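> Here is my input, please return the structure:
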Amino acid sequence: MSTNTANAADPNPTKVTKVSHAPAGVPQYVLDYAPLVHLYSKELYNPANIASQLENTRPQISYKDVAVASTPLTLDNMDQLNKLGTHGGLDVFLTSKVDITTNPKWLNGVIPDASGKTNGVTSCAIIVNDHGSGNVDVYYMYFYAFNWGGVVLGDQLGDHVGDWEHNMIRYKNGVPQYVWFSQHGNGEAFQYRVLKKDKDGKRVSHSAFITTLLPPLSPNRFFLNPPHSPAPPLPPSPQLARPDHSLQPIVYSANGSHGNYATPGIHDHTFPNLNLSVPFLLTDKTDAGPLWDPTLAAYYYLYDAVKDTYTPYDPATPSAWLHYKGRWGDAQYPDSDKRQKQLAGNRKFVGGPTGPWDKQLNRKNVCPDNGLPCILRDDLGP
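The predicted structure is shown next:
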């Protein structure tokens, strides 16, 4: 375990810095401002071991098993799957070895302990992209073995094996400016200063947090597409005589779908870029359930976008898996499969997700470029 020195640009240089299992070289601000995630209190599918996904699946193309050159398949040789098929690995699916409708235990993941750690499993990848001139984007990638899609008009839809979600924090000279919350096919971006913080640093109690007091906000609620632009000055942080978690933004992970939200409660996401507190069709629920600190069991990497390389801060950390282009779960079951159901063209079981490489790790704006406006919110409303 190592304690890194504080970054010179830290707005609160006298605070007690966070102690973690991060390897040497990881910038201290990556830890000091790392998100803390409240899982849903009744969550069935908790953070899971990234490597175990390979142990419980086998690669398939077009619903047929495919042989790999090097066995067993591990995070160290997973990129070999890109040589299979005719699409550079894009048509490869990691398919469960057992029928997932039998609810195998490996889908459930691990509930964090009282310290916030997922003991015995590595459930997060933290990827640092240094753009130069003090501009750094840090991606906190969260892995779950299964996604429960939810119920729409009485039908369960959108389930899939494997689930990658993330927060991205944009830093300027070691100071957080904006935070991206991934949610399904899109998400939300906020100014860092408006987010709830774990002010008193208590992790054992699921409700032991209070919001950081903020100065008056700008009357302009939204800001559009400023690449690496500075945010208003951060408020001074309290001085604590213990490891300081008061700078860490609080994230609420939705029940089953693991969409990331800045507030607890009901989040209807039927309409793009608009989350409503009144349920309509597509609804997520969040609350202050078990608190997860993803930094305590994570892989750490420095990403070079020009070379498309991931350099682990710890040389023993596997990195080949980050180049895998295929899916982290089963392909969408055909309509002829008795497990499959549909509603208005939507299926109960859909294909598994792609991995971190496909999350626009070198994005210009805080939001991914998906054709929707990039709204940088300066309040926690919808």
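
> use CA for all of it now, contacts and neighbours both
Noted.

> Would you indicate which residues of stretch 141-159 are buried?
Under the neighbour-count criterion of 16 or more other Cα atoms under 10 Å, stretch 141-159 has 141-150, 156-159 buried.

> got the residues you listed as TSV, with distance to Pro238 columns?
As requested, the buried residues of stretch 141-159 are exported to TSV (distance: Cα to Cα, whole Å):
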residue	distance to Pro238
Met141	28
Tyr142	29
Phe143	32
Tyr144	34
Ala145	38
Phe146	39
Asn147	38
Trp148	39
Gly149	40
Gly150	40
Gln156	46
Leu157	45
Gly158	43
Asp159	43
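
> Quick check: the two most widely separated of those?
Spanning the widest gap among these are Met141 and Gln156, at 26.2 Å by Cα to Cα.

> one more to put side by side:
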Amino acid sequence: MHHLRHLRRLTIVVLVLVVIVFLLTFLPGAINPIPPSKEKLEADQRWINTSPSWLDRQACRWLSICGLLHLKPDPPEGLDCHYDEDHDLKRILDENYGREDTFVANYTGELRGIPEYVLDHAPLVHLYSGEYFWPSDIADHIQHVVPDPEEGKPLNKPDKLTLANLYELSSESGFLHLQSKDNVESRPRWLHSWGNIPTSYADESDEWDEWDEWNGGEDPSGEDTTWFEVDRDHPLQRISDPAKRPAGLPKDRLTTKRLRPARFRNRRVPRSPATHYYKPDESGYSRAPATLVLVDKGSGVVDAFWFFFYAYNLGQTVLGTRYGNHVGDWEHAMIRFEAGIPRAVFFSEHEGGQAYAWQAVEKRGNATETQRPVIYSAVGSHAMYAMPGNHPYVLPFGILKDVTDRGPLWDPSRNFRGYWYDYTATGDAEGLEPVKENPGAPTSWFHYRGRWGDGLYGLDDQRQWRLFGQYHYVAGPKGPKFKNLAREKMCQTWRCRILHSIAEGRKGSWYI
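The predicted structure follows:
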């Protein structure tokens, strides 16, 4: 009887483990609307075969437990990584303050400027208060990586990588990664970008007014056209009285000229570093430029893509085990304008994202003139959300989640590289031109086809593991050109639902 009781308990434990393995491994794949291709399945088998251990390969194939013996702590600050705080901050300031972008591009044609409404409604980003990996400058990033071509492919490598020659790497060599020169687990300083935490401006009188979230009801801007699904092949269609003007907007909304507020003046006050984190005031300039890509969709519709780059993505933890680390991290928000009127905002989140009607998102600004949407950047992953708090994704029951809060406020409109992009251009390295406000901005980097970080580490690498379908290290991302800038809908994929209240977004979705 005693043995039967133990056998029963053991059976229950085994059944529970089987259910957990099923939920964490097979359920996400079963409900994935885009099943893996044959090529992806074959690539996965090749990855499994990189393990030198037969037992590890079998456990990986049948139990989805790969590299179990590689498991170890992965704290944000790294293992055996010590900082001399005063020395490090002095070095960061000496290296970065006053540095100018020396890359030059020559354009003989007349360049287009940035529409005033784009900067008036530029987003503000709340970085996480306990972040370890802050905004980075792509010009700095490429000084710490080396090209790593696909096996067997040629590589015509320039003497020195710059934003003005990066495309040359991928023009002949096929698939490519930019591999870190350092072991990322030693947490080299350039991954953290401590010196790029937003800094305060001299003009402290220009304060922001808090805006409460829109609580639903009728859309005050009026949804009288098909702005939510438009490009040059699918022009704007009017779906109500063509004489009707969006409610609540002045007649001269599109022609009114006014002085740019003081917050847009390029004046910066260097500050003395007081602590390792030296938190800024809520009016933030960062020395790491954002990237603004403007896309004309025709019919008076312009998509303003704001791209944000980080040298490192620190994944989140599940039961003390970290998943999803990678070198290089591109995130973005897109604001769609119709005739200068903001209609909706897209927030990128990992491989997906969420779109909100303009009235739904939190804003700051002058209630009669300027409204700027507020974005919340998740700790480590930098995924973008419309509200602070916890945001579960991929795994059920909130096991894996992003966390956002009202940390340092980053104003990307104070420092950015701006471009217009014509997605109908036929040439492989054509269609992008700088805005007239920064005519010398380089363009080659935009057309680089490879990834901005390390490739997927194999199971022969002691840093790598995969449990229940989730990797410790994944491959770095591709750049802005490959984020579906030609999209008709607000989202990157065909699955796109525009939410009309923050309350809808708070419900979340455990699968993206």
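
> sorry, back to before: which among the buried residues of stretch 141-159 of the first structure gets closest to Leu36 of the first structure?
Nearest to Leu36 of the first structure among these is Tyr142, at 11.4 Å by Cα to Cα.

> Now that closest one: closest residue in space, sequence neighbours ignored.
In this structure, Tyr142 of the first structure finds its nearest non-sequential neighbour in Cys124, 4.8 Å apart by Cα to Cα, 6 or more residues apart in numbering.

> residues touching that neighbour, list them.
Residues in contact with Cys124 of the first structure (Cα atoms under 8 Å, 6 or more residues apart in numbering) are Ile50, Tyr140, Met141, Tyr142, Phe143, Pro294, Thr295, Ala297, Ala298, Tyr299.

> Using CSV, lay out these together with secondary structure.
Putting those into CSV (DSSP: H, G, I helix; E, B strand; the rest coil) gives the following:
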residue, secondary structure
Ile50, coil
Tyr140, strand
Met141, strand
Tyr142, strand
Phe143, strand
Pro294, helix
Thr295, helix
Ala297, helix
Ala298, strand
Tyr299, strand
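
> what residues does stretch 300-320 of the first structure touch?
The contact list for stretch 300-320 of the first structure (Cα under 8 Å, 6+ apart) reads 22-26, 75-79, 125-130, 299, 322, 361-362.

> Pull out the buried residues from that stretch.
Residues Tyr300, Tyr301, Leu302, Tyr303, Asp304, Tyr310, Thr311, Pro312, Tyr313, Pro318, Ser319, Ala320 are the ones in stretch 300-320 of the first structure that count as buried (16+ other Cα under 10 Å).

> same check, this time on stretch 480-499 of the second structure
Neighbour counts over stretch 480-499 of the second structure (16+ other Cα under 10 Å) mark 480-481, 483, 485-492, 498-499 as buried.

> how far does it stretch from start to finish?
Using Cα to Cα, to the nearest Å, one end of stretch 480-499 of the second structure lies 24 Å from the other.

> quick check, distance from that stretch to the centre of its chain.
Taking Cα atoms, centre = their mean, to the nearest Å, one finds the center of stretch 480-499 of the second structure at 14 Å from the center of the full chain.

> ok, now stretch 297-313 of the second structure?
The answer for stretch 297-313 of the second structure is 10 Å, by Cα atoms, centre = their mean.

> Please work out which residues of the first structure line up with it.
Mapped onto the first structure using TM-score structural alignment, stretch 297-313 of the second structure spans residues 131-147.
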